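> coordinates for the following, if possible.
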Amino acid sequence: MRQILVTGRYSDGSERDLTHFCELQAESPDLVKISRGGLLRPQATGETAMVIQAGERTARVPIIVTDVDKPQRVSFRHEFIAALNVAGCNAGACHGIPSGRGGFKLSLRGYDPAADYIELTNSALGRRVNRFDADASLILKKGMGQIPHAGGPRLMSVNPVPQEIVRAWLAEGVHDDSAELPALTRVEVLPGSRVQTAPARWQQLAVLAHFADGSVRDVTRLTAFSTSDDNIASVDANGLVEMKQTGEAAILCRYLSIIECARLTYLELQPSFVWPNPPEHNDVDRHVFAKLKALNLSPSDLCTDQEFVRRAYLDLCAILPTPDECRAFLNDTASDKRAKLIDSLLERSEFADYLAYKWLDVLRSNRLTIQIKGSHAYRQWLRSHIERNTPWNEVVSELLTASGSTFTNPPANYFRGPYDNGAPVVQGAQNLAESTAQLFFGIRLQCAKCHNHPFERWTQDDYHHMAAWFAQLKAQPDGENLGSPKQPYPWQLRENALVIYTDGSGEVTHPQSGKLMAPKVLGMPAPIISPDADRRAVLAKLVTSPENPYFARATVNRIWFHLLGRGIVDPPDDFRDSNPSANDALLEALAREFVKSNYDVKHVVRTIANSRTYQLSSHAKGGNQTDEKYFSHALVRRKRLTAELLLDAICAATGDPEKFTGMPEGTRTVQLPDGQVIYTGGRYASWDRHPFLKAFGQPAREAVCECERESDLNIARALEMKNGAFVLGKLRAPENRLGQLLAKGLSDSDIVTELFLATLSRPPLADETRSVLEHVTKADNKRTA
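The predicted structure follows:
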């Protein structure tokens, strides 16, 4: 069978899928049958033609049908397994889970067809198949809903082909394939990409499978389809896509173990839309505005100076500007004052504090794993590199190759794992493969540990090739840093350091085949490694190489996420074909600039912060209020202050710094080496996170995923801000900012101005001043008012 695609080309250069809006007729219906929707089924050998009628246009396409009189048996591995994939029988929610369901266990999405064949034909006394009466087979009767089935009638859908394949395989005698079965080499999706304009909201897809013997087969109806964004596009079991609103979506097409995507863009043109042609500050704006223009989205206006000064201080240094700093910036009339402010913030110590803190979150710097001494050392090592602006490829190389004591060589803490029965241990090779892939490639590899990734190209082989880089890693206690069993101070724990080293022994084997897995980087060819070499040194060179298609993109995408609240690829550590970027050209341009600048992180931050895109207002304009993907305006909802920034901002606004056990007075949360800062006592020193930070989603630093941090609004957080003990304590502190201003004898109007500048980074409006003064005048006590 063959899925026909009919495309109309128009005078304006646009293309439109007409497959479901034209008449398709075979000149010889006895040779081929064509159903509505373009599915062509051969009936007999011969030559004929198909006539396509679309409006007043017609086209005639020759058709040659061969070998119909030489029927081939249904392929168990290429067709029957694919039919189960489409029906969802071997999905993770059904019989594809490790324990199976209802006593019936299939490999997840058919990754082990040999085991599936045995399960279908031999297990449970072979009761699931009937070699003499196909229609009496349990798998068919349950799949068609003829007898009770918890999963429902999985073979009764708009796509009849899976049911036909299953019945035919059963009727032919439930045969497995011969050893000469050609291997699947690649899958092709047509069209691979397309831009469509309303009202043309439908697009039929066709999927072709290419095999090792050179044969090509249409497998559209044996392909499982899904969409990357249900709000923008939906897709049915036959591969018919319906676009719902302006935007882009990737349609995931999975045939057997191979996944390909079709990238579709849909535009709803507005006759009244006029591109405002805003000025471009740099290449960031060129790429962002080109995308917005193509999507008929207007960018918002530039944010005000008051908005910018607050945004820049918080985003770059995690601090509020002081009232004096606000006044200085707002009163400055220089045309380049924003660029100068960005330059000055990048050179402040607070920038290094903040960026180090962000990375330590995902590097899992916590005292439960690496001890407080390790956390201090880890932070200081990373912060000093950021302050010196060490090229990021050198920082990552040092991290991946670190050996020695985790106390005296801090980057060695990257390899340290959670305690095992009270003893410090090194992380396993598999955990390190997952961490390295997610942190420095932006790839979540975890799914490929047990089976081929269900939504990406990565296989079990790829997973264990990555793990092989760390197979020879070893650790032993550092006898010189064991600490003392005594507790001179309650907040000092017994500290256990590890010495990280490699000894040339240790390999990774494939859990299914038992094959020895050689080290190989994702998306790159296998390198030649000397037997006596530290594999990690080779890994570090490959990871940070300009030839690595992921390292630079993953790094700049994470920086973009930190500054704008949403990654170009979002989530920022989830690069996959089924999660396409919002702007490919922008991502590639930033990655190239990063490499060209010798992996200069400050240069990338400066480039983004100086762009008009970064400096856009959060106020919607020209119908862009629904856009949360293409950066037409600042995303306030996605950029709520994190727990640490909120606590520090409250302390700064009230003028009452928080005190953390064992830390110097005035220490901000982003300067802490570890999130556990509250001593809870006990026979052995016990620590916990600050209750305010915990309430507002501070991560425990136990995962490498940015998703560990929670930023959603909820009732508990609203109540904490309104009458929580921490906030009330800061407001009532006798020596806080208000107390100091009252002691100076300033006028009520001046006090209001100072409080607004300290809290909102702007002077109050006239109505706001009048409202506050009226309230204070009526109160018996100015301080409590």
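> only C-alpha atoms for contact and neighbour calcs from this point on.
OK.
> now do the buried residues in whichever helix in the chain runs longest.
Looking only at the chain and at elements set by DSSP state H, the helix with the highest residue count is helix 367-388. For helix 367-388, the buried set under the neighbour-count rule, 16 or more other CA atoms under 10 Å, comprises 367-383, 385-387.
> what sits against Asp461?
Counting by CA atoms under 8 Å, 6 or more residues apart in numbering, Asp461 touches 510, 517.
> and the next helix or strand past the helix or strand where it lies?
Secondary-structure assignment from DSSP states H and E places Asp461 in helix 460-467. Scanning forward in sequence from helix 460-467, with DSSP H and E defining helices and strands, the next element found is strand 473-477.
> what ranges do the helices span in the stretch 401-550 of the chain?
Listed from the start of the chain, the stretch 401-550 of the chain has helices (DSSP state H, counting those that start in this stretch) covering 429-440, 460-467, 535-543.
> the shortest one versus helix 429-440: what angle between them?
Yep, that's helix 460-467 we're talking about. With axes from the mean of the first three to the mean of the last three CA atoms, to 10 degrees as the basis, helix 460-467 and helix 429-440 are set at 90 degrees to each other.
> the last one now?
Computed by the same axes, to 10 degrees, the angle separating helix 535-543 from helix 429-440 equals 30 degrees.
> can you name every helix or strand that helix 535-543 contacts?
helix 392-401 (3 or more CA pairs under 8 Å, 6 or more residues apart in numbering; DSSP states H and E).
> for the helix it packs on, packing partners?
If contacts are counted by 3+ CA pairs under 8 Å, 6+ apart, helix 392-401 sits against helix 535-543.
> please give the structure of this sequence too, so both can be compared:
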Amino acid sequence: MKSFTENYMKAFVSEKVNLGRLSCVTAATAMLLMAGVARGAEKPKVVEIPVRAIDAKEAAKVSYTRDIKPILDASCSECHSSDEQKGQFDASTVASLIKGGKKAHPAIIPGKPDESAMVQYLRGQKEPQMPKGNSKLSADELHLIREWIAAGAVDDTGQAGLASKSPAASSKKANTAASLNVGDPAMQKALNVLMFSDDNKARLIAQRAVRTAYLPKVPVPPKTSGPTLNVIDQFIVGKWEQAGLKEARNAPEVCSDTTFLRRIYLDLIGVIPTVEEAQRFLNDKSKDKRVKLVDELLARKEDYAAHWVPFWEDALGSANVDKQGGIPTHGNYRNWIYQSFVENKPYDVMVAELIDPLMPGYQKPFISEANGKRTVAAYIQNETHTLTIQSAANVGQVFLGTGMKCASCHNHFLNKEWPQARFLAFGGMFATNDLESIRCEKHSGQFVTAKFPFELPDVPEEMPKEYEPRLHRVTQLLVDPTNPRFARTMVNRLWKRYVGIGLFAPADDYRLDQPPSHPELLDYLADDFIRSGYDLKHTIRLILTSRTYQLKYDPALEDHFDVAKPTEARYFRSPSLRKLTAEELIDSIRLATAQKLDPKKRLYLNNASTALTRALAKPASRNEISTSRSEDVAVVQALELLNGEEFYQAIYSGPVLDEAAREKEVSKAVDRLYWAALNRTASSKERQVTEKLLGANAVGVGPAKTESSEQVWIDDELPRGARMDGTGGAKNAWKWVTKEQGPVFSGERSHTQGGKGEQRQHIAIGANPGLRVGATDVLFTYVYLDPKNPPKEIMLQWSQGGWEHRAYWGEDLIAFGTANSTTRHAMGALPKAGEWVRLEVPAQDVGISPAEEVDGWAFDQDGGKVYWDKAGVVKRAMNPNREPLGDVLWALFTSPEFQFIR
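Below you'll find the model as predicted:
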């Protein structure tokens, strides 16, 4: 063994073994071997597990099926199962336990727990202590095993309805059922809908009403002496008092109105307020103005919905295409997410529409072909075993806040709540049949019966055999009010979104061995969320109107999650600092520089990935499921904010600089910039420093003459390096027209469409160098519509490494891009036929990025005859008075006050 280890070690050192290509088990084994050599293969220390006296009456209540087997499955099955029997020992049945293995037979002696070899191995009285290489059993788990053996090691396999005492099974424990009062008119109505409605959405909502009766009593908020605004504060202050913190006697201050204003705007609609909105709120003297502002912003349903879209696109893996490189995506859910939040759709209904094919609003898979093979873009993918378990893991992560993926090919290394069999049983609910147990790519030929991982009261145990009913059943159980993780996961996400760190953390790793910081508050919020009808706005309002949310940021009191200390207490005496997302940052800059933000130009609608958006952690594509963006501030981000062309254009081309430059006094110009960026006036010190900076550069403010220039890109010839393409191919798509052949506006010829079909296009692509377009520049071209044969629609498209920028006139028939976004921007009616008309499109309207060159221009039409001529860009000259003011604005936008939610 030693020589094998040493050779393996040498292979690693000489880089002959690539860890990245090894399976996780092999890599883990290799690293353990390396660690063993480094320590001289020292003998592992015995972990002492305290034991206590056994009560015969309590021992008689312990069940093998409900209490003991989950512990053994979680801790022992990896090495001692029916298909993996190290030491010839199988721990999967009572009979095999009694039989024992090579070193100890029997492993258990009924009635004599401390004489049983299994107990001795678990306690470390015999070597090696079990489970070998994994965390040892808790005192409670060992006590249960000893109790069961003392009571005779009764095998109750197959018996139903057994009450559980096991910590490992506590997450599956059924809630105490309340008796249903059918005499209640509301309950009777819900039962009638369940029995007679054909609408599955109505049935789901009625089922929710009936199942809510099973919920246990909600935790009672503690009585406290500290300042509180609602029930949330009672739980928070109650813990301060319980822990004897000084804040219980001297409560932290709430934040200023200015801080609250920016915080609430960014949290609810994802952008800062305009100057007018900020001044209106700050000048309001009413005591309840904060609550009124929360309600006002929640009522801006389109802005509220737009702010939620990026989070859910990341969480669902939503893509703007149905396949990438021939591989199907999870589907495109952008419009559905947006509309769901505009409607404030109940959260359980929203989740059901993703998974349940029997729901009227079900998001159907998109079926297409790639390389002659059928592809299915869908949220639930089950074309293969791997895709099925990935879908189940994604559902578990996003909607149950539970990391199951590590249990897909072996028992979870870090969370023994998830043996592989339990996860595969859950995965089978998303498949057309039960899943095979495949351990580390080794097929067993054994199939795991599909089963929901949590025991819910009074639900059918049998799983439907057909695929659609099976998805319907897993959806019912997933969103059921008695599911111990569904509602809790969502309210925890809301808490993390608005306070900065979850009641349990990480938010995707809800587990039994790491309790929430405030379990009673989590239970209360989940119960309240369910009883509100899974109304997200209801719970959001409750959080945002609490004093806890409104506390002043204090780095000395800020909570943090340390993976090395997962159970370290959190008290929420200060919110946690939160970095703005790419969407929040860029949209807020656009709003600040223009004092308005067109909803059609919000960043989430732009599918283009730029150096700036990538540096700000906006994913270039959503191949991985994610419920949070990186909070790290990387060097590449700092470089983009310092030197990036796109960031420069966004700041220095905005109209706010023109307005500031027209001020006659420097102090007023400075104040205008502070109000636009930070929603407050500059302090006397800030004004002094800024005026000194402007004075040092000898910059005066006031009007200055600006000029624009026109740069023609396409006229009688294509741009350098560009090639023709389009409908009918390069030879047929593009047709040049001389003055003798048709209308010409500029030069010697125009161009028209040559290919056949109703919807046609001709393209110039591959220009090198490309066309550089600034943020305030305007794209233009000239068009002539044949009055005898006009089209129904015309469209222009621009490529910046991909065709994601479009504007159209007339009917919305050419279905490229996403409606009402920069990828398909409506410009109005068709231009007048029978004459040359100049079309102009502001670059910002179609999401053209100043950071990248335009390398292609496409001319599209639906029907008719269309002629095109001179095309290019109108470039706006920069006002020299604006540049130093732009430097001030840049400093404000890169300051921590702007970059973070405080």
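> can you name the residues of structure 2 that the helix holding Asp461 of structure 1 overlays?
Correspondence between helix 460-467 of structure 1 and structure 2 is established over residues 420-427, with TM-score structural alignment as the criterion.
> which residue ranges of the stretch 501-650 of structure 2 form strands?
578-579 (DSSP state E, counting those that start in this stretch).
> highest mean neighbour count out of the helices of the stretch 401-550 of structure 1?
Mean neighbour count, computed with mean count of other CA atoms under 10 Å, is highest for helix 460-467 among those, reaching a mean of 24.
> distance from that one to structure 2 after superposition?
For helix 460-467 of structure 1, the mean distance to aligned residues of structure 2 following superposition is 1.4 Å (mean CA distance after the TM-score superposition for structure 1).
> returning to that earlier point: out of the helices of the stretch 401-550 of structure 1, which gets nearest to Phe415 of structure 1?
Smallest distance to Phe415 of structure 1 across those (CA to CA): 7.3 Å, for helix 429-440.
> for the closest one, give the aligned segment of structure 2 as residue numbers.
Residue correspondence for helix 429-440 of structure 1 in structure 2, counting by TM-score structural alignment: residues 388-399.
> again with stretch 606-613 of structure 1
Aligning stretch 606-613 of structure 1 against structure 2 (TM-score structural alignment) gives residues 541-548.
> okay, the strand or helix carrying Trp675 of structure 2 sits on what stretch of structure 1?
Assigned by DSSP H and E, Trp675 of structure 2 belongs to helix 666-678. Applying TM-score structural alignment, one finds that helix 666-678 of structure 2 aligns to the residue range 748-760 of structure 1.
> buried stuff in the matching stretch?
For stretch 748-760 of structure 1, using 16+ other CA under 10 Å, the buried residues are 748, 751-760.
> just the closest of those residues to Val284 of structure 1, please.
The shortest approach to Val284 of structure 1 among these belongs to Leu760, at 28.5 Å (CA to CA).
> once you drop chain neighbours, what's closest to that closest one?
Beyond its immediate neighbours in the sequence, the residue positioned closest to Leu760 of structure 1 (CA to CA, 6 or more residues apart in numbering) is Arg310, lying 7.6 Å away.
> show me where the stretch 501-650 of structure 2 has helices.
For the stretch 501-650 of structure 2, the helices defined by DSSP H, counting those that start in this stretch occupy 519-531, 536-544, 582-594, 611-615, 635-643, 645-652.
> can you redo these as CSV with mean neighbour count and distance to Glu558 of structure 2?
Compiled in CSV, the helices of the stretch 501-650 of structure 2 are given as follows (neighbours: other CA atoms under 10 Å; distance: least, CA to CA, whole Å):
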stretch, mean neighbour count, distance to Glu558 of structure 2
helix 519-531, 21, 19
helix 536-544, 18, 18
helix 582-594, 23, 23
helix 611-615, 19, 26
helix 635-643, 15, 25
helix 645-652, 20, 31
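> reformat the ones you listed as JSON lines; add distance to Trp803 of structure 2.
Supplementary listing: the helices of the stretch 501-650 of structure 2 in JSON lines, determined by distance: least, CA to CA, whole Å:
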{"stretch": "helix 519-531", "distance to Trp803 of structure 2": "43"}
{"stretch": "helix 536-544", "distance to Trp803 of structure 2": "36"}
{"stretch": "helix 582-594", "distance to Trp803 of structure 2": "21"}
{"stretch": "helix 611-615", "distance to Trp803 of structure 2": "17"}
{"stretch": "helix 635-643", "distance to Trp803 of structure 2": "24"}
{"stretch": "helix 645-652", "distance to Trp803 of structure 2": "19"}
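> still on that earlier bit, what's the helix holding Trp675 of structure 2 packed up against?
The contact analysis (3+ CA pairs under 8 Å, 6+ apart) places helix 666-678 of structure 2 against helix 582-594, helix 655-661, helix 684-696, helix 882-893, helix 896-899.
> what does it rub up against?
Counting by CA under 8 Å, 6+ apart, helix 666-678 of structure 2 makes contact with 274-275, 589, 592-593, 595, 656-657, 660-661, 663, 680-682, 687, 690-691, 700-701, 885, 888-889, 892-893, 897-898, all of which sit outside it.
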